[in-house]
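# Attaching a predicted model along with its sequence, questions to come.
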Amino acid sequence: MDIDSAPQTGIKAFVFDVFGTVVDWRSGVAREAQLFLKRHAPEIDASEFADAWRREYSPAMEEVRSGRRPYVRLDVLHRENLVKVLAHFGIANAPEPEIDELNLAWHRLDPWPDAVDALNRLKQRFIIAPLSNGNIRLMVDVAKRARLPWDAILGAEVVRAYKPSPRVYSETAEILAIEPRELCLVAAHNNDLAAARRVGLSTAFVLRPTEHGPAQTSDLKAEEAWDFVVGDLNQLATQLGCMQ
């Protein structure tokens, strides 16, 4: 069965940032970290630990984006970053198997409450896929746990580059055999959308005001005139005429 484009937009496929846009990484990582911290450092707040781990995310990817390091999958970067965070908090001598298991926290994240229903609605009319910096196995595990109904797994490992490198977006459109303007990136992050727009993709901003916890200060509004600006993914599906 052919996937028809929406007559009012010309969009044929929607791709999604995942961490923060589709799934709640902070709560999930903190939940998994709490079990580890109870054994090794019960005085450390699990959410603070999750935030510290996440702060290592972009600098680690920048080593790859800059060309200073060859591409390695995000699971590898997460594991290296975890070791740095353990050292930062003074946690020493944790068994390697426990560190490996904690690194899988990113594979066991829960979706935002609107995500699964909205993705199923959008899937009726459009190709849907992740466009994440997460590697393929990570995305598969998250999808299975959260029941995310992707048509394909796309993103950094497929093109061996990290967002916001331009070719992550442009090569994804090529993989799907559509024009950049026929591909819409959905993200809760203005910088991700700006990079996608620069190579011709359509854009949709979804508000996730607690991605970084109750004191979040970033991405609390659309900073440009994106093609769609919505409060949640069900609003996007409704605007596109996707039935409940």
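The structure has been received and is ready for your questions. Numbers count the residues shown, from 1 in each chain.
# going forward, measure contacts between C-alpha atoms and count neighbours the same way
Fine.
# any chance you could map the helices in this structure?
Remark: helices assigned in the chain by DSSP state H are 25-40, 46-55, 57-65, 74-88, 96-103, 115-123, 136-146, 156-159, 166-175, 190-198, 233-239.
# Go through the ones you listed and name the closest to residue 130.
helix 136-146 (7.8 Å; CA to CA).
# now the closest one: how far from the chain's centre is it?
Helix 136-146 sits 11 Å away from the centroid of its parent chain (CA atoms, centre = their mean, to the nearest Å).
# Kindly spell out which helices and strands sit in contact with it.
With contacts taken as 3 or more CA pairs under 8 Å, 6 or more residues apart in numbering; DSSP states H and E, helix 136-146 sits against strand 110-111.
# Go again with 7 Å.
Helix 136-146 is packed against no helix or strand, with contacts defined by 3 or more CA pairs under 7 Å, 6 or more residues apart in numbering; DSSP states H and E.
# hmm, back to that, same list (the helices of the chain) but as CSV, adding mean neighbour count.
Below are the helices of the chain laid out as CSV (neighbours: other CA atoms under 10 Å):
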stretch, mean neighbour count
helix 25-40, 19
helix 46-55, 19
helix 57-65, 16
helix 74-88, 17
helix 96-103, 14
helix 115-123, 21
helix 136-146, 18
helix 156-159, 20
helix 166-175, 19
helix 190-198, 19
helix 233-239, 19
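# okay, those in CSV with distance to residue 223 next?
Listed next are the helices of the chain as CSV, based on distance: least, CA to CA, whole Å:
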stretch, distance to residue 223
helix 25-40, 23
helix 46-55, 22
helix 57-65, 20
helix 74-88, 28
helix 96-103, 33
helix 115-123, 23
helix 136-146, 28
helix 156-159, 25
helix 166-175, 20
helix 190-198, 6
helix 233-239, 18
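# Please compare the first structure with the one that follows:
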Amino acid sequence: MHRENLEVVLREFGIDAEQVEASELDDLDLAWHRLDPWPDTVDGLARLKSQYIIAPLSNGNVRLMIDMAKHGGLPWDAILGAEVAQAYKPSPEAYLRTAEILALSPGEVCMVAAHNSDLAAAQKCGLRTAFIPRSHEHGASQTTDLQPEGNWDWVAGDLVDLAKQLCV
């Protein structure tokens, strides 16, 4: 999907993907695998990991999550998500199968996200929810997901703040 979207974006900017070296397209396509984590992420996850299972529930593929973890030092216990659950968020199966894979009830799982819609879908499945704003995730002109828009179980400024709220 990343490659297909890259080719669409190139066309939008008047660039013919067939005129670009395949190795350059491959490198650009794999840039997602080399994303740096938010500054609070590694410390916050490490603190949370001391008491909880840490696993991304991402629509990204497992290899992407592995590469991001290795590149950014993300201390995940497991990598879950669409490939493992065989369902994409916001489908209920994505959330419910994740809980099942971890041998937990939905109420024992907390979905931590910067997207209100993701939290709403998780909450409908019985998961606990925590909102962390990422006001520049979509650039400086972002207008959505700047504030919590639901009755989430926790709202935190960042993952370190969430860990302070949750870890005894």
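In hand now; what should we look at? Please read these numbers as outputs of a predicted model, since none were measured by experiment.
# TM-score for the pair, please.
The TM-score (TM-score structural alignment, normalised by the length of the second structure) is 0.96; 166 aligned residues with a CA RMSD of 0.9 Å.
# on that earlier part again, so which of the helices of the first structure is nearest residue 210 of the first structure?
The nearest among the helices of the first structure, by CA to CA, is helix 25-40 at 9.2 Å.
# Quick one: the residues in the second structure that the closest one pairs up with.
Following TM-score structural alignment, helix 25-40 of the first structure has no partner segment in the second structure.
# Can you give the contact residues for that helix?
Contact with helix 25-40 of the first structure is made by 19, 44, 46-47, 50, 91, 102, 105-106, 108-110, 211-212, as judged by CA atoms under 7 Å, 6 or more residues apart in numbering.
# residue contacts, the residue sitting nearest the centre point of the second structure?
In the second structure, the residue lying closest to the centroid (CA atoms, centre = their mean) is residue 58, at 5.0 Å. Contacts of residue 58 of the second structure were listed using CA under 7 Å, 6+ apart, and they are 80, 81, 82.
# switch the cut-off to 6 Å
Contact analysis of residue 58 of the second structure by CA atoms under 6 Å, 6 or more residues apart in numbering lists residue 81.
# What residue in the first structure is paired with it?
Under TM-score structural alignment, residue 58 of the second structure pairs with residue 132 in the first structure.
# List buried members of the contacts of helix 25-40 of the first structure by neighbour count.
Listed as buried from those are 19, 46, 47, 50, 102, 105, 106, 108, 109, 110, 211, 212; burial here means 16 or more other CA atoms under 10 Å.
# ok, so of these, who is nearest residue 194 of the first structure?
The closest of these, once distances to residue 194 of the first structure are taken by CA to CA, is residue 19, at 17.2 Å.
# Going by distance to residue 181 of the first structure, which of the buried ones among the contacts of helix 25-40 of the first structure wins?
residue 19 (23.5 Å).
# Report the contact partners of the spatially most distant residue from the centre of the first structure.
Among residues of the first structure, the one most distant from the C-alpha centroid is residue 93; the distance is 31.2 Å, by CA atoms, centre = their mean. With CA under 6 Å, 6+ apart as the criterion, no residue contacts residue 93 of the first structure.
# Find the nearest non-adjacent residue to residue 242 of the first structure, please.
Among residues not flanking residue 242 of the first structure along the chain, residue 121 sits closest, at 5.5 Å (CA to CA, 6 or more residues apart in numbering).
# gap between that neighbour and residue 195 of the first structure?
27 Å (CA to CA, to the nearest Å).
# ok, now residue 115 of the first structure?
According to CA to CA, residue 115 of the first structure and residue 195 of the first structure sit 23 Å apart.
# Also residue 232 of the first structure?
With distances taken as CA to CA, residue 232 of the first structure is found 21 Å from residue 195 of the first structure.
# Same check on residue 111 of the first structure?
As judged by CA to CA, residue 111 of the first structure and residue 195 of the first structure stand 25 Å apart.
# Residue 36 of the first structure too?
Counting by CA to CA, the gap from residue 36 of the first structure to residue 195 of the first structure is 37 Å.
# Please apply the same query to residue 221 of the first structure.
According to CA to CA, residue 221 of the first structure and residue 195 of the first structure sit 17 Å apart.
# Same question for residue 52 of the first structure.
Distance, residue 52 of the first structure to residue 195 of the first structure, using CA to CA: 25 Å.
# for residue 37 of the first structure, same thing?
37 Å.
# hang on, the earlier thing: quick one: closest of the helices of the first structure to residue 184 of the first structure.
Proximity to residue 184 of the first structure (CA to CA) singles out helix 190-198 among the helices of the first structure, at 8.6 Å.
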